[in-house]
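Asker: pasting the sequence and the predicted model now:
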Amino acid sequence: MRALSIEPCSLPPACEALRTEVRAFLAEAMAAVPPERRNRNWSGADADFSRRLGERGWIGMTWPRRYGGHERSALERYVVLEELLAAGAPVGAHWVADRQSGPLLMRFAPETLAPRIVPRIARGEVFFCIGMSEPDAGSDLASIRTRAEKKGDGWVINGRKVWTSGAHRAHYMIALVRTGTDRAADRHQGLSQFLVDMRTPGLTVRPILNQLGDHDFNEVTFDEVWLPDECLIGAEGSGWQQVGAELAFERSGPERYLSCTQLLLEMLDQADAADPRQAEALGRVVAQYGTLRQMSLGVAGMLARGDNPALPAALVKDQGALVEQAMPDLAHALFGDHVPPGSTLDKAMRYATLSVPSFSLRGGTREILRGIIAKGLELR
């Protein structure tokens, strides 16, 4: 069995000074945003808000200046994300592009696609979606069937993607498709990634409404979608390795335990300090938040040092989902019989109850993550 160690990470004074700056901005920018909208956390989207963050240099913070970035530290970026999430800011429009699409393009298309597109991401002008999941494939990405075939100086893609968050507002998708054989022995070898302009003919986006009736997810159909050679990201057949690097960014951030922050804040506001049951239960949750924060911050420290955070990131994501998915049940147990209908606590409880089932799906199902963890710890 292999041991897993996440080295503690402390924030330098510059990070705390930045935190003060971000809080001042949010106090002004979020003043008129009601608590029920803050419940959406990082799934809420506002293109104008994203552009305002871009103007302040809070998108693409760690990226090289040649790509429109600001060459700040991973820890400074962590502080900005932490404050945005805690405030329930509507960051969903640019979230995917800032978290993983921009870094992916800079790493695997540094001289072709990145110079043209990444600076626009940093300005908060361009939004991305992720084309991974498919019908009958779920989190088993090696089972995808959407296929790209070489035709002259380009590629023709046919297939379908589902649960594609934000596809209806995205300018681009990074799609994982099959370019090689689909024989079982070669499932991981024949995958490639493509940059897809969402305005491309043959591409159809259909809404999938979630339990809340919100339109976050989509089905995206490729019907003879032609892309030029320059849209191939990295080398043909390297998609599996590239996706592994991309998912490390997706699983490690504070969004993996701060999605229910508004509900926790509402519970703390309503709690009776003289009630030992509430004090113990909420104190336990706050302690769990503190532990997850230290783990997540440790992953940020790994990123700052250039280490590979894939294994601890999977652990943070798995444990964060457990804490957050238990939050609505805790709220109902502590306050359910005396919550005024229509109150901010009531709205937060209702929203969380309907939204938390997805937390163990996004970024990889619990079963997939635990398989990664078990393999990384040499338990199987």
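Answerer: Received the coordinates, thanks. Numbering: from 1, shown residues only.
Asker: every contact and neighbour count from this point should use C-alpha atoms.
Answerer: Fine.
Asker: in the stretch 151-300 of the chain, which spans are helices?
Answerer: With helices called from DSSP state H, counting those that start in this stretch, the stretch 151-300 of the chain shows them at 239-251, 261-270, 276-305.
Asker: which parts of the first one are buried?
Answerer: Spelled out, that is helix 239-251. 239-240, 242-243, 245-251 (16 or more other Cα atoms under 10 Å).
Asker: reformat those residues as a markdown table; add distance to residue 13.
Answerer: A markdown table is the format used below for these (distance: Cα to Cα, whole Å):
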| residue | distance to residue 13 |
| --- | --- |
| 239 | 40 |
| 240 | 39 |
| 242 | 35 |
| 243 | 35 |
| 245 | 30 |
| 246 | 30 |
| 247 | 30 |
| 248 | 27 |
| 249 | 25 |
| 250 | 27 |
| 251 | 27 |
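Asker: closest to residue 332 out of those residues?
Answerer: Distance to residue 332, by Cα to Cα, is smallest for residue 251 among those, at 28.3 Å.
Asker: shouldn't the closest one be in contact with residue 320?
Answerer: No - assessed by Cα atoms under 8 Å, residue 251 is found out of contact with residue 320, at 10.0 Å.
Asker: for residue 231, the count of nearby residues, please.
Answerer: Burial of residue 231 is recorded as 18 neighbouring residues (other Cα atoms under 10 Å).
Asker: who are the contact partners of residue 292?
Answerer: The contact partners of residue 292, by Cα atoms under 8 Å, 6 or more residues apart in numbering, come to 257, 316, 319-320.
Asker: those in strands, which ones?
Answerer: Using DSSP state E, no member of these sits in strands.
Asker: quick one: the residues you listed as TSV, columns for neighbour count too.
Answerer: Listed next are the contacts of residue 292 as TSV, based on neighbours: other Cα atoms under 10 Å:
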residue	neighbour count
257	26
316	24
319	16
320	25
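Asker: among the residues you listed, which ones are in helices?
Answerer: Here DSSP state H is the test, and the contacts of residue 292 give 316, 319-320 as lying in helices.
Asker: returning to what we had before: how about TSV for the helices of the stretch 151-300 of the chain, with distance to residue 154 added?
Answerer: Converted to TSV, those look like this (distance: least, Cα to Cα, whole Å):
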stretch	distance to residue 154
helix 239-251	17
helix 261-270	46
helix 276-305	35
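Asker: put this next to the first one:
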Amino acid sequence: MQASQFTYAPIPAAAEALRNEVRAFLAVEMGRIGPLARADSWMGFDAEFSRKLGEARLIGITMPTVLGGRGLDYFARYVVSEELLAAGAPVSAHWIADRQSAPLLLRYGTEEQKRRYIPGINRGELYFCIGMSEPNAGSDLSAIGSRARREGAGWRLDGRKIWTTNAHRSHYMIALVRTGSPDEGRQGGMSQFVINLAAPGVTVRPIRDLTGGDHFNEVFFDDVVLAEDALIGTEGKGWEQVMAELAIERSGPERFLSSMALLHSLIGVLGASPDALESFHVGRLTARLFALRTMSLAVTAKFAAGEDPAWAASCVKDIGTGLEQELPEIAALIGREQPRVGSGSELAQIQAYLTQLAPSFSLRGGTREILRGILARGLGLR
């Protein structure tokens, strides 16, 4: 039954034509980006790069032209994303806003919200983070406790969020919080809000990872005042809205291209005459990448057709995460030198960095356990 979720979907010629435009941009702008920085790619924050990408109109590909976008389809955005990630471009500053915040606002936001936020996102100047996970909820999004209470013409928000990528560098957060009563059920009574992270009562505390990076953050809301127009979409319909948002988050090429800098460097070291074991592993990795790309493009086709590909997106994310986490291990198995932090060859440093970062790949966008629960339900197994 689920095989039809991944029907082959070739990239249309009109979208494919964008590839040369992106490559021309990268040929100019990537010269200053070193090999180790390229390993960070969609976690690499570079405001200048994002601004230049916005000037080149390579952000907001699917957004309406009246809002500063290009009015193209999901396949066009896929081509742009694929080229940026394959090159190791530092896209983290604008990535979340472009990938899911702007589409969410376009689908559910008011006209005023669209005009206020989307043009700045498309210019690469306005950054958003995601407020979903919470410290006491584990991987169960339906267990969140942050709450916004009606007060006059607005709301008052209390609670906290965790694993909020780039919250310390973002202007706004789109957060899922409770607004209804407990009798509405675990997935009922939730709403989404746009929160100004510079507002009184908002505190952001970075969480450092094994590499010393501070991509993740914990965010505290203490009696934060929200205006009426901070609400996105329909009050109480936040669960349905956030599920649509997560399908976008989980299905893109970033779910299997995070470690491309390592694969490129490894192939460069192995050269034109790898031994039998090296050839086997590189060939197997390449085959898995092509399969994941085909699956991801099938999900893109569903978005383009206006369908809900939540099950298929979860599948791409789960399998893609597995590949990303295995790649550093395979590199260590067949590599000709050991990973090293702060010294050694390009390959040794990239390998060390991604070995430390790889455990986080199965956290962001939904843990493996949650995703496999979704897959089991889709297959009728639970």
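Answerer: Sure, I can see it. Note that the structure is predicted; figures quoted are calculated from it, not measured.
Asker: TM-score of the superposed pair?
Answerer: Comparison of the two superposed chains (TM-score structural alignment, normalised by the length of the first structure) gives a TM-score of 0.96, and 379 aligned residues with a Cα RMSD of 1.5 Å.
Asker: for the counterpart of residue 174 of the first structure in the second structure, give its distance to residue 161 of the second structure.
Answerer: Correspondence of residue 174 of the first structure to the second structure, assessed by TM-score structural alignment: residue 174. Note on residue 174 of the second structure: its distance to residue 161 of the second structure, by Cα to Cα, to the nearest Å, is 11 Å.
Asker: list the residues that contact both of those two?
Answerer: residue 131.
Asker: in the first structure, which spans are strands?
Answerer: 128-131, 147-151, 154-161, 172-178, 191-197, 203-209, 215-228, 232-233.
Asker: by how much does the second one deviate from the second structure on average?
Answerer: For strand 147-151 of the first structure, the mean distance to aligned residues of the second structure following superposition is 0.6 Å (mean Cα distance after the TM-score superposition for the first structure).
Asker: output the residue interval of the second structure matched by that strand.
Answerer: Residues 147-151 of the second structure are where strand 147-151 of the first structure lands, counting by TM-score structural alignment.
Asker: buried stuff in the matching stretch?
Answerer: Per 16+ other Cα under 10 Å, stretch 147-151 of the second structure contains these buried residues: 147-149.
Asker: looking at those residues, which one is closest to residue 220 of the second structure?
Answerer: Distances from residue 220 of the second structure to those, taken by Cα to Cα, are shortest for residue 147, at 11.9 Å.
Asker: quick one: contacts for the closest one?
Answerer: 157-159, 177-179.
Asker: kindly recompute the last result at 6 Å.
Answerer: Counting by Cα atoms under 6 Å, 6 or more residues apart in numbering, residue 147 of the second structure touches 157-158, 177-179.
Asker: ok, back up a step: in JSON lines: the buried residues of stretch 147-151 of the second structure, plus distance to residue 183 of the second structure.
Answerer: Converted to JSON lines, these look like this (distance: Cα to Cα, whole Å):
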{"residue": "147", "distance to residue 183 of the second structure": "15"}
{"residue": "148", "distance to residue 183 of the second structure": "16"}
{"residue": "149", "distance to residue 183 of the second structure": "16"}
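Asker: tell me, how many residues neighbour residue 276 of the first structure?
Answerer: The burial count for residue 276 of the first structure: 10, using other Cα under 10 Å.
Asker: check the gap between it and residue 145 of the first structure for me.
Answerer: 55 Å.
Asker: could you do residue 280 of the first structure as well?
Answerer: Counting by Cα to Cα, the gap from residue 280 of the first structure to residue 145 of the first structure is 50 Å.
Asker: compare these two and say which is more crowded by neighbours.
Answerer: residue 145 (21 against 11).
Asker: now that one, nearest residue through space, not along the chain?
Answerer: With Cα to Cα, 6 or more residues apart in numbering as the criterion, residue 145 of the first structure has its nearest non-adjacent residue at 6.4 Å, and that residue is residue 178.
Asker: could you list which residues are in contact with that neighbour?
Answerer: Per Cα under 6 Å, 6+ apart, neighbours of residue 178 of the first structure: 147, 190-191.
Asker: and if we set it to 7 Å?
Answerer: 145-148, 190-192 (Cα atoms under 7 Å, 6 or more residues apart in numbering).
Asker: overlap between these and the second structure?
Answerer: Checked against the second structure using both residues aligned by TM-score structural alignment, their matches' Cα atoms under 7 Å, the contacts of residue 178 of the first structure keep these contacts: 145-148, 190-192.
Asker: and residue 58 of the second structure, how many residues sit next to it?
Answerer: With other Cα under 10 Å as criterion, residue 58 of the second structure counts 24.
Asker: which residue lies farthest from the center of the first structure?
Answerer: Residue farthest from the centre of the first structure, counting by Cα atoms, centre = their mean, is residue 274 at 38.3 Å.
Asker: from residue 281 of the first structure, how far off is it?
Answerer: In this view, residue 274 of the first structure and residue 281 of the first structure are 13 Å apart by Cα to Cα.
Asker: likewise for residue 70 of the first structure?
Answerer: 42 Å.
Asker: swap in residue 181 of the first structure?
Answerer: Distance from residue 181 of the first structure to residue 281 of the first structure, by Cα to Cα: 53 Å.
Asker: same question for residue 222 of the first structure.
Answerer: For residue 222 of the first structure, the distance to residue 281 of the first structure - Cα to Cα - is 49 Å.
Asker: likewise residue 212 of the first structure?
Answerer: From residue 212 of the first structure to residue 281 of the first structure the distance is 27 Å (Cα to Cα).
Asker: these two: which is more packed in?
Answerer: Neighbours were counted for residue 212 of the first structure and for residue 281 using other Cα under 10 Å; residue 281 has more, 15 against 12.
Asker: residues contacting the counterpart of residue 375 of the second structure in the first structure?
Answerer: In the first structure, the residue matched to residue 375 of the second structure (TM-score structural alignment) is residue 373. By Cα under 7 Å, 6+ apart, the residues touching residue 373 of the first structure are 311, 314-315.
Asker: quick one: map residue 300 of the second structure onto the first structure.
Answerer: Checking TM-score structural alignment: residue 300 of the second structure goes with residue 300.
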